[in-house]
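Q: Everything below, folded, please.
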Amino acid sequence: MQAKLMLHIDNGPAVLKRCAALVKAADLLDIPVLVTEQNPRGLGPSVDGLIGERHRVIEKDTFDATLCPDFVAALPSKETVLFVAGCEAHVCVLLTVTGLLRLGYTVELIADAVGSRAPENKAIALARAQREGALPTTTESTIFGWLGSCRHPRFRDALALVK
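A: Prediction:
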């Protein structure tokens, strides 16, 4: 979700809106957020306002984040389900998802919160990730799954993020 790249992502504003909703919902529910930035000297930082000081940012040069020792060291236990969103679907997202699966994680790929420059690249990446074992999901499914119930004390706050 780096600013220079997002200008070229198909349906980029919608992808960014969903990623922002996920980050805000995670913050409301005290779910840790781990952010990677691909070659930030070339692609720049994450989009302004998307992440804050409480989020861990890992700079990487590898397309598959699991080839970056700092990223792997920051991962939770393998019993934790990992939710993945970002850009580009067919490069960093796909390669990281397949890397996480190889490491033994359960991965939910948030299909409406990933993007590529070309829609066909995104479609192929989503299909391949699912074949490899990633579970497809959506932003709303993820947020409501994190809440668990409309009785959750943060339900109304989270609901406002998806309306």
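Q: contacts and neighbour counts: CA atoms only from here.
A: Fine.
Q: And the strands in this protein?
A: With DSSP state E applied, the chain shows strands at 34-38, 56-60, 81-87, 106-115, 135-137, listed in chain order.
Q: ok, residues contacting the third one?
A: Residues from elsewhere that reach strand 81-87 (C-alpha atoms under 8 Å, 6 or more residues apart in numbering): 1, 15, 19, 93, 97, 105-111, 113-116.
Q: buried stuff in the biggest helix by length in the chain?
A: Of all the segments assigned as helix in the chain under DSSP state H, the longest by residue count is helix 12-28. Of all the residues in helix 12-28, those buried under the rule 16 or more other C-alpha atoms under 10 Å are 12, 15-16, 18-27.
Q: What is the nearest of those residues to residue 128?
A: Taking C-alpha to C-alpha as the measure, residue 15 is the one of these closest to residue 128, at 19.7 Å.
Q: got a list of what that closest one touches?
A: With contact taken as C-alpha under 8 Å, 6+ apart, residue 15 is in contact with 86, 112-115.
Q: Including neighbour count and distance to residue 72, could these go into JSON lines?
A: Rendered in JSON lines, the data for the contacts of residue 15 read as follows (neighbours: other C-alpha atoms under 10 Å; distance: C-alpha to C-alpha, whole Å):
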{"residue": "86", "neighbour count": "25", "distance to residue 72": "18"}
{"residue": "112", "neighbour count": "18", "distance to residue 72": "25"}
{"residue": "113", "neighbour count": "24", "distance to residue 72": "22"}
{"residue": "114", "neighbour count": "30", "distance to residue 72": "21"}
{"residue": "115", "neighbour count": "29", "distance to residue 72": "23"}
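Q: Another sequence for comparison is provided below:
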Amino acid sequence: MKIQLPSSVLLVIDIQSRLMPAIANEKEVVGNATKLLMASRLLDVPTLVTEQNPNGLGSTVPELATGHARTVFKDTFDACEEPGFMELLPDAAKVIVVGCEAHVCVMQTVLGLLAQGRDVAVTSDAIGSRTSGNRDAALNRMARHGADLVTTEMVLFEWLQSSRHEHFKPVLDLVR
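A: Prediction:
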């Protein structure tokens, strides 16, 4: 099933300043998450950002700190277990997930969302871990449990649906 713009929500998990230098392919993860965040702002996609223990891991990286998204501070690895988090997600939304670390907070949150009957798409080129082995194992596990694995460009062009979309050119510029 295609990702529909009106029923999407973008969830950015723990892309934080002190964590990112340790993440394999950090630039690709941050770059793709930034593209999705910029497009979400342009296309009015609701966006949530989580920060895991910001005193220890720092705040969200500057590229993603746009003020467009609502930030949820958490101590739990699974954001779904953070009080009030689930109430921030629209009921019928397809949750588009980006973030770190793939095998910890991303995976536990995705599994939590799936357990609650949510429709989840994990943007595989916008999630990271310190090692590619942990990232790959997390992607495999999330897919086995029912998450769709997608890429940044899949999400962007499914949101647009057509080159006639009024925001086609600015979104296209994000991927060039």
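Q: What TM-score do the two superposed chains give?
A: Their TM-score after superposition, calculated using TM-score structural alignment, normalised by the length of the first structure, is reported as 0.97; 162 aligned residues with a C-alpha RMSD of 0.7 Å.
Q: With respect to residue 77 of the first structure, which of the contacts of strand 81-87 of the first structure is nearest?
A: Nearest to residue 77 of the first structure among these: residue 105, at 8.6 Å, using C-alpha to C-alpha.
Q: Looking at the second structure, name the residue matched to that closest one.
A: Following TM-score structural alignment, the counterpart assigned to residue 105 of the first structure within the second structure is residue 118.
Q: same check, this time on residue 40 of the first structure
A: Aligned by TM-score structural alignment, residue 40 of the first structure pairs with residue 54 of the second structure.
Q: before we move on, the earlier item: show me the two of the contacts of residue 15 of the first structure that sit farthest apart.
A: The largest distance within these, taken as C-alpha to C-alpha, falls between 86 and 112 and amounts to 9.6 Å.
Q: and the nearest residue to residue 67 of the first structure once chain neighbours are set aside, what does it touch?
A: Nearest residue to residue 67 of the first structure, sequence neighbours excluded (C-alpha to C-alpha, 6 or more residues apart in numbering): residue 99, at 8.0 Å. Residues touching residue 99 of the first structure, when contacts are defined by C-alpha under 8 Å, 6+ apart, comprise 64-67.
Q: Just put the residues you listed in TSV and tack on distance to residue 152 of the first structure.
A: Converted to TSV, those look like this (distance: C-alpha to C-alpha, whole Å):
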residue	distance to residue 152 of the first structure
64	35
65	33
66	34
67	37
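Q: just to revisit the earlier point, out of the buried residues of helix 12-28 of the first structure, who's nearest residue 58 of the first structure?
A: When the buried residues of helix 12-28 of the first structure are compared for distance to residue 58 of the first structure (C-alpha to C-alpha), residue 23 wins out at 15.9 Å.
Q: Just give me the match in the second structure for the closest one.
A: Residue mapping for residue 23 of the first structure onto the second structure gives residue 37, with TM-score structural alignment as the criterion.
Q: Likewise for residue 138 of the first structure?
A: With TM-score structural alignment as the criterion, residue 138 of the first structure pairs with residue 151.
Q: does that match really touch residue 127, like I thought?
A: No - with contacts counted by C-alpha atoms under 8 Å, residue 151 of the second structure stays clear of residue 127, the gap being 10.0 Å.
Q: Quickly note the distance from the spatially most central residue of the second structure to residue 78 of the second structure.
A: With distances taken as C-alpha atoms, centre = their mean, the second structure has residue 98 as the residue nearest its mean C-alpha position (2.3 Å). Noted for residue 98 of the second structure: a distance of 14 Å to residue 78 of the second structure, by C-alpha to C-alpha, to the nearest Å.
Q: got it, and residue 55 of the second structure?
A: Here residue 55 of the second structure is placed at a distance of 18 Å from residue 78 of the second structure (C-alpha to C-alpha).
Q: same thing with residue 152 of the second structure?
A: Residue 152 of the second structure sits 23 Å away from residue 78 of the second structure, taking C-alpha to C-alpha as the criterion.
Q: higher neighbour count, those two?
A: Taking neighbours as other C-alpha atoms under 10 Å, residue 152 of the second structure and residue 78 compare with residue 152 leading, 22 against 19.
Q: who touches that one in this structure?
A: The neighbourhood of residue 152 of the second structure, defined by C-alpha under 8 Å, 6+ apart, consists of 32-33, 35-36, 123-126.
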